[in-house]
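Visitor: just the structure for this:
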Amino acid sequence: MNKFLLSVHVLAAILFIGPVTVAASMFPPIARRELAADQPQTAVLRTLHRISTVYAIGGIAVPVFGIAVGAGLGVLGEVWLVISMALTAVAAGVLVVAVLPVQAEVIAAADQDGATRTAVLPRARRLSMTTGMFGLLWATVTVLMIVRPGSTTGV
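Guide: Sure, this is the predicted structure:
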């Protein structure tokens, strides 16, 4: 059963977290370009925001199945797993609080006049840093899942 749960956990991470990370990181440069344009096109921005939102919801499966695997292996108290769970929670918080709302704000501003678009441009620039932190958090979790320092179950 643990092999099945681990398989679902890894597949969910690949299928949901990967696309969210890529879509979120693609959004800022396109947003900056469109906000600076005379007649911005928001179709790509809307698609990237939709991917970020929908796949984030699917991404809830990652920690759910991860906790099930950890419980099955009896390692929920291991430091590497506790840190991974905390970083996962931080990454989810960054996405929900700092990435998705700014994406929505940028899309709304892109449909407005030039002054409104110019006013939101600094937030679109900072979004690059925020999505970079989001990606770095997931990269750290991935490394912890592979290396598992101090784990009694691994290499």
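Visitor: for the rest of this, base every contact and every neighbour count on C-alpha atoms.
Guide: Noted.
Visitor: state which helix of the protein is the longest.
Guide: helix 114-147 (DSSP state H).
Visitor: check which helices and strands that one sits against.
Guide: When contacts are defined as 3 or more Cα pairs under 8 Å, 6 or more residues apart in numbering; DSSP states H and E, helix 114-147 packs onto helix 18-36, helix 79-93, helix 100-110.
Visitor: tell me the buried residues in the first one?
Guide: For helix 18-36, the neighbour count (16 or more other Cα atoms under 10 Å) marks 18-21, 23-28, 30-32, 34-35 as buried.
Visitor: over to the last one?
Guide: In terms of neighbour count (16+ other Cα under 10 Å), helix 100-110 has its buried residues at 100, 102, 103, 106, 107, 109, 110.
Visitor: quick one, what contacts the nearest residue to residue 131 once chain neighbours are set aside?
Guide: Leaving aside its chain neighbours, residue 131 sits nearest to residue 25 (5.5 Å; criterion: Cα to Cα, 6 or more residues apart in numbering). By Cα atoms under 8 Å, 6 or more residues apart in numbering, the contact set of residue 25 is 128, 131, 132.
Visitor: and this one, please, so the two structures can be compared:
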Amino acid sequence: MTKLLLSLHVLAAIVAVGPVTVAASMFPPAVRRALPSEGGEPVTTAVTTVALLHRICRVYARVGIAVPVLGLATALAMGVLDDGWLVTSIGLTAAAAGVLLAFVLPRQDELVGRLQGSRSVDRRSTVRLAMFTGVFNLLWATVTVLMIVRPGSTTGA
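Guide: Alright, predicted model coming up:
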């Protein structure tokens, strides 16, 4: 059962977190490409791309709930719920989810609305969003490393 849970946990992480990480990273530059040139209208295809990237982030963020659920089930089956590396991973996962829900998705939503409403978007807002996205990605990268190179691992790493 542990191998099945671990496999599902890893698959969920790849399928859910991967698209959010990539789409969120692509979002700020896509917004900058969609900006109108000197008083014109926003570039329609670029605005559509921005909206699609935001939708990918929202949908896969919901699917991503399966990752910690399956992770906790796997940890319970393995009897490692009280290990320091796992507690740290849980905290970092919660922090990543918090950054995504509190900073990344709301700012994406605001920028999509601004572009679709032909309102101005300043470069600072895209830079700030890129920073929050980078923090989100860094937290997930750290969790990934902890999951692979964990203390007491039997992989020999």
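Visitor: TM-score of the superposed pair?
Guide: Scored against TM-score structural alignment, normalised by the length of the first structure, the superposed chains reach a TM-score of 0.92; 151 aligned residues with a Cα RMSD of 1.4 Å.
Visitor: thinking again about what came up before, what's the closest of the helices and strands packed on helix 114-147 of the first structure to residue 54 of the first structure?
Guide: helix 18-36 (8.6 Å; Cα to Cα).
Visitor: can you name the residues of the second structure that the next helix or strand after that closest one overlays?
Guide: Going down the chain from helix 18-36 of the first structure, the next helix or strand is helix 43-58, by DSSP states H and E. Aligned using TM-score structural alignment, helix 43-58 of the first structure spans residues 48-63 in the second structure.
Visitor: what's the mean distance for the matching stretch versus the first structure?
Guide: On superposition with the first structure, the mean distance recorded for stretch 48-63 of the second structure (mean Cα distance after the TM-score superposition for the first structure) is 0.4 Å.
Visitor: which of the residues in stretch 135-147 of the first structure are buried?
Guide: 135, 137, 138, 141.
Visitor: where in the second structure does that stretch fall?
Guide: Residue span in the second structure matched to stretch 135-147 of the first structure, by TM-score structural alignment: 137-149.
Visitor: got the contact list for the matching stretch?
Guide: With Cα under 8 Å, 6+ apart as the contact definition, stretch 137-149 of the second structure has outside contacts at 21, 85, 86, 89, 92, 93, 95, 96, 157.
Visitor: ok, the residues you listed vs residue 57 of the second structure, which is closest?
Guide: Nearest member of the contacts of stretch 137-149 of the second structure to residue 57 of the second structure, counting by Cα to Cα, is residue 21, at 8.1 Å.
Visitor: roughly how far apart are the closest residue to residue 78 of the second structure other than its chain neighbours and residue 69 of the second structure?
Guide: The shortest distance from residue 78 of the second structure to any non-neighbouring residue, by Cα to Cα, 6+ apart, is to residue 2 (6.6 Å). Distance, residue 2 of the second structure to residue 69 of the second structure, by Cα to Cα, to the nearest Å: 14 Å.
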